[in-house]
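**Student:** how would this look folded up:
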Amino acid sequence: MSHTCTKVTVRQRAIRNNRISLYLDYYPAVRNPETMQMSRREYLGIYIYAHPKNEMEREFNNDMLNKAEAIRCIRVQSLINEEFGFLDKTKQKADFLAYFKKMCRNKDQKWQFVYQHFYNFVKGQCTFGDVNVDLCKKFREYLLNVKQLKHSNRSISLNSASGYYSTFRGLLKIAYRDKWFRENINDYLDKIEPQDVKKEYLTLDEVKQLAATPCDIPVLKAASLFACLTGLRISDILNLQWEDFTIAPDQGYCLRIRTQKTQTEATLPISYEAYELCGTPGTGKVFKDLKRSMINYPLKNWLKKAGITKSITFHCFRHSYAVIQISLGTDIYTVSKMLTHKNVSTTQIYADLVNSKKRETANKISLK
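**Tutor:** So this is what the prediction gives:
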């Protein structure tokens, strides 16, 4: 078997203010772990004087060139290890927690919770070399018994533990793709099986009942009814911008958004009634005064005032949208697209809640 190793060379590029920027030139090109694109250049953030004027500046240049050469040697070693399948000690010593935290930046809030639980689990220190099957299995057991971050007297639910561990395994998959691990650790891990839970939702009559009930916080009422009419998650409603609205070819209103949870690009038609709930068009956020704290006790008080005794959370408005649409005859594929589900099987749960065939089957056997 023949191997062609990438050649790495320190090169210089003249920039402003009588300085030279040092960078590494890879030939052939290598994949950049940040962008996943093939690249030949890696700028080091190291600069030297283009025309050193004295001994001090010449010494500085030599010192910086030596640092660049040291980095070049480390990169060559890493590339050889990758090429020939050896363990890359440089990657093994890298900070896994820093990588985890960086991955959280463009993810939803659940990633932050998982990061904090893992941070607590490893007591604030963990390298890539520390992450192995045994550690991941112990973290699985930890999640099954750990207390909530905000309420230290309550354990997290089984379904929360399942979702957190699924997110953590997703991180491992990304790290494997980025070549931080030599094998996919997920192949040796069992997921935490979630419990089936009753999905609460409002009927169309109950939504109308809620709409007719005054709310002490107008923006909460508007955002809640908007969720019932669109199926959007609270994270997307909180981040909704006036710039996200557009006029479709049929002259109706649409939203063009990237969902917070799944990072899905979507164009979603909305009704004029839903658009009216947003108030006077402007710039920036649509529901500017909406806070996450409002969807707890203030929401419960409003539901109670409306005479609704079901255990309804803000996310239940999304369930309500799906169930109402399906009960009114909207096909499951369209509902799935409107909810930005990646798989129709996820939407099938709502179809099961209003399956008329099940009702027909239940009424077929009679003792009268």
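
**Student:** going forward, measure contacts and count neighbours with C-alpha atoms only.
**Tutor:** Will do.

**Student:** And for Lys101, the neighbour number?
**Tutor:** Lys101 has 14 neighbours, counted by other C-alpha atoms under 10 Å.

**Student:** One more sequence to fold, the one below, so I can look at both together:
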Amino acid sequence: MDELLTEYQYYLISEKMKSENTVKSYTSDLANYLYYLQEKLSINNPQDITTDEIKRYLTYLKKLGYSATSSSRALSAIKSFHKFLFLERRTTINPAIHLTSPKLDKKLPTVLSIDEVLRLLNSVKDDTPYHMRNKAMLELVYATGLRVSELVNLRLIDLHLTNKMISTVGKGNKERIIPINDYALKILRRYLIEARPKLVIPSKDQGFVFLNNHGTAISRQSFFLILKELAKEAGITKEISPHTLRHSFATHLLEAGTDLRLIQEMLGHEDISTTQIYTHLSNQKLKEIYKGAHPHEKKSI
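**Tutor:** The predicted model follows:
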């Protein structure tokens, strides 16, 4: 069934326009699924897969200690794969069509306060090319709300500095244009003029904006390690994720009165419901302020 998985990968990329990260995660989940079917159940023909086999696999994942989130993602990949096989007439039935993922509690993302963001950004030194790069990356993410994958894949041709804009291709290969504020623009320009030329290796230069010590694009993992280390130095004790600054960007815009639809556009969310999670974060802060400020809330009970 390996050739079917290869065809499915092509389908995800060329027809469904899925991101590289989605394709990788789906492929990994399906490789494990197909291995289980072949090695544990001796199933080598997709036509022989039934709903019961899929349920057995999900039970197997649970026994392995998979979290509800990981199992749900695996099921999404399996459902997508079987839908593909059915549409391509590789099977006459879709055994996954009636399977539903358990409803997961949406965990609110970690958001830094404005004071914490300023502490983080101000803690970044700018005395070496690498420090200038780090400062530019953090300022740019907080100024634009870029996903980390979009940040590390940003190229020089995506920068429209005269117009104070950057362009990026997000999920679903959809391009969007995002404004950039004057301060972040100043930090970015300094990096491009003073630091990037010292990091670039001409023979390896592919036009990526942010480079590592090998002259190639910095990785998502490296960015996250840098972010965690800088947060620690700034005395921030909250649990940091790669998208903490993106979440903070959106929440602070909402708290400042920015229209939710505009935030949706800047973040590149296809569905407004994805953006609405920031209203919960904003409401949560409102409750905290109310509890601390309202006279009745201050009374002991």
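
**Student:** Who's the closest spatial neighbour of Ala143 of structure 2, skipping the chain neighbours?
**Tutor:** Ile180 (6.0 Å; C-alpha to C-alpha, 6 or more residues apart in numbering).

**Student:** Structure 1: which residue goes with that neighbour?
**Tutor:** Under the alignment (TM-score structural alignment), Ile180 of structure 2 pairs with Ile270 of structure 1.

**Student:** Give me the neighbour count for the equivalent of Ser71 of structure 2 over in structure 1.
**Tutor:** If you follow Ser71 of structure 2 across to structure 1 using TM-score structural alignment, you land on Ala161. Using other C-alpha under 10 Å, Ala161 of structure 1 has 24 neighbouring residues.

**Student:** ok, now Gln251 of structure 1?
**Tutor:** Gln251 of structure 1: 8 surrounding residues under other C-alpha under 10 Å.

**Student:** wait, is it part of a helix?
**Tutor:** No: secondary structure of Gln251 of structure 1 (DSSP: H, G, I helix; E, B strand; the rest coil): coil, not part of a helix.

**Student:** Could you measure from the match of Ser71 of structure 2 over to Asp130 of structure 1?
**Tutor:** 22 Å (C-alpha to C-alpha, to the nearest Å).

**Student:** Let me see the contact set for the residue nearest to Ala143 of structure 2.
**Tutor:** For Ile180 of structure 2, the contact set (C-alpha atoms under 8 Å, 6 or more residues apart in numbering) comprises Leu140, Ala143, Thr144, Lys164, Met165, Ile166.

**Student:** go on, Leu367 of structure 1?
**Tutor:** If you count contacts by C-alpha under 8 Å, 6+ apart, Leu367 of structure 1 has none.

**Student:** try Thr237 of structure 2
**Tutor:** So Thr237 of structure 2 contacts Ala231 (C-alpha under 8 Å, 6+ apart).

**Student:** Specify the local secondary structure of the counterpart of it in structure 1.
**Tutor:** Thr237 of structure 2 maps onto Thr309 in structure 1, with residues paired by TM-score structural alignment. Look at Thr309 of structure 1: counting by three-state DSSP, its state is coil.
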